[in-house]
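A.B. asks: Build me a model:
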Amino acid sequence: MVGNIDAVFHTYRWGKKMTKPSVIEVFSELTLHCGSIPVVEVGGMLVRQADGHTWRHAHDREDMAKKSFGVPADFFAFEREQLDNIPKTELILWGKGDSMRVSNIVPTASGRLSYSEYNLVLEDFATQVLEPVAHANELRVEHTSGFQGLVDWLSPQGVRKLEVFSACANRSTGSGHPNDRDRWLDFIIAAHEDRSNLSGRLSRWLIEAEKWPEEIARELESEYELGRELLGKYVVKD
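C.D. replies: Coordinates of the predicted model:
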């Protein structure tokens, strides 16, 4: 029996049992950096690019938002007809500084999109509308991945501590065993030192990527949030 926990972890995590990184699906983000061209001017280019394509400028929705809620001129709304099995959707683009960012995509009727549906619509908007304008004007596009894992949220030290905990802990008791508790607390401290934001992600990663029981994963997330809050107050007081 191997006594060294690092050796056990290495075999479990990076040996034959581990074939790919543990990731979860997330909402992609799409940003257009406008450089020296005014955001409103770039928005006009996007509107013209959308006309005549599957995407169209939702000027009625845009005008209503500007009149009713006083949103600024760099607010743009677009609509797309049904895409595969995804219903008709509305996409909102906001300007901030010298860039424009897609802030939301929703069905025009009711309900909400899944991660994969949202990302598919976003990719379609990028391909048909945003990227042609960006290429024509030499603007930079930033399009994040629809899949993320621990390396996107934590330092290497934080990643290792959480992966060690997940690989070694009793999944029926979570952090109940003293050894598991020690590893869990080590991870919480590392995440706090990283100033990592795992809100809404930790339990999803445990459940979807690591196949933890949902109830135990939710309990661990609650413990994590409490631990981060306590550490935050302690540091401020100190």
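A.B. asks: Please make it C-alpha for all contacts and neighbour counts, starting now.
C.D. replies: OK.
A.B. asks: so after the helix or strand hosting Val8, what's the next helix or strand?
C.D. replies: Assigned by DSSP states H and E, Val8 falls within helix 5-14. With elements assigned by DSSP H and E, the helix or strand that comes after helix 5-14 is strand 23-25.
A.B. asks: Run the chain-centre distance for that following strand.
C.D. replies: 9 Å (CA atoms, centre = their mean, to the nearest Å).
A.B. asks: can you pull out the strands in the chain?
C.D. replies: For the chain, the strands defined by DSSP state E cover 23-25, 30-33, 55-57, 75-80, 89-96, 99-107, 140-143, 147-149.
A.B. asks: Before we compare anything, build this one as well:
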Amino acid sequence: MAEKLEVFQDMAIHGPIDKRPELREGLIAAAVGSWRVDLKRTEEVAHNTVPLEDVVLFQRDADNDHPAVGLTLWGTEDGYYVPNIVPLEKGSLSFAQYNALLKDFIAQIAEPVATQFGFTISTTQDQQTLEDWLSLEAAIKLKHFSGAANKSTRASHPSDQRRWFDFLVAVHRADDKPDADKLARWLHEVDGWDQDSAHTLAADFETAVALLAYYEEH
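C.D. replies: As a prediction, the model looks like this:
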């Protein structure tokens, strides 16, 4: 069983603020071939943001390897980042499809232009371990709980419940903010819990950490 979760990658472009207008024009000019800029939608989306944001919407035609998609570049103080890539037709993108399309955009558009104007590109990994989104202590506590628990009864046994509570407290103390869906995926895909139990535990987790935070505040 895999020890890592496949995840959607993030991408950001950072560089000299004074070169940012040139970067924008370069990215738009580079969109030829399979990638193009939807200028009309770009203007519409930017106009509807408050305050006014720098947004560039790209589209990619479908081919034998990829579906047709839209990719958004959202402006930051020193560059851009990609908040999402969405299919232009029905359905959704798998992790592999999303990451392959992001890599294609970087290779075809972002990297050549960024290099030209002195910007750098950063991307996150396409797979994550537990320690990538939990503190070391919380990750150890979760592994202790999951490895010892009776997976047919979730955390109902007193010993399992104590180990589950240890994990919750460790998350709260470290001020970790893991996504409940990611926790459910890890429990199911990596550690072998059935899907219903994984989602039930993730929902319990979300409620418990919110309650602990409320207690601290009051």
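A.B. asks: Give me the TM-score for this pair.
C.D. replies: For this chain pair, the superposition-based TM-score is 0.92 by TM-score structural alignment, normalised by the length of structure 2; 216 aligned residues with a CA RMSD of 1.8 Å.
A.B. asks: Serialize the strands of structure 1 to JSON lines and add fields for distance to His192 of structure 1 and mean neighbour count.
C.D. replies: Shown next, in JSON lines, are the strands of structure 1 (distance: least, CA to CA, whole Å; neighbours: other CA atoms under 10 Å):
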{"stretch": "strand 23-25", "distance to His192 of structure 1": "21", "mean neighbour count": "19"}
{"stretch": "strand 30-33", "distance to His192 of structure 1": "28", "mean neighbour count": "22"}
{"stretch": "strand 55-57", "distance to His192 of structure 1": "43", "mean neighbour count": "21"}
{"stretch": "strand 75-80", "distance to His192 of structure 1": "36", "mean neighbour count": "23"}
{"stretch": "strand 89-96", "distance to His192 of structure 1": "30", "mean neighbour count": "20"}
{"stretch": "strand 99-107", "distance to His192 of structure 1": "28", "mean neighbour count": "18"}
{"stretch": "strand 140-143", "distance to His192 of structure 1": "28", "mean neighbour count": "15"}
{"stretch": "strand 147-149", "distance to His192 of structure 1": "18", "mean neighbour count": "17"}
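A.B. asks: can you put these in CSV and add distance to Val121 of structure 1?
C.D. replies: Formatted as CSV, the strands of structure 1 follow (distance: least, CA to CA, whole Å):
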stretch, distance to Val121 of structure 1
strand 23-25, 15
strand 30-33, 11
strand 55-57, 10
strand 75-80, 8
strand 89-96, 8
strand 99-107, 8
strand 140-143, 13
strand 147-149, 15
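A.B. asks: Tell me which of those strands lies nearest to Ile189 of structure 1.
C.D. replies: Closest approach to Ile189 of structure 1 among the strands of structure 1 (CA to CA): strand 147-149, 19.1 Å.
A.B. asks: What range does that closest one cover in structure 2?
C.D. replies: On structure 2, the counterpart of strand 147-149 of structure 1 by TM-score structural alignment is residues 127-129.
A.B. asks: repeat for stretch 93-111 of structure 1
C.D. replies: The aligned range for stretch 93-111 of structure 1 is 73-91, by TM-score structural alignment.
A.B. asks: Tell me the counterpart residues of the helix holding Val8 of structure 1 in structure 2, please.
C.D. replies: On structure 2, no counterpart of helix 5-14 of structure 1 exists by TM-score structural alignment.
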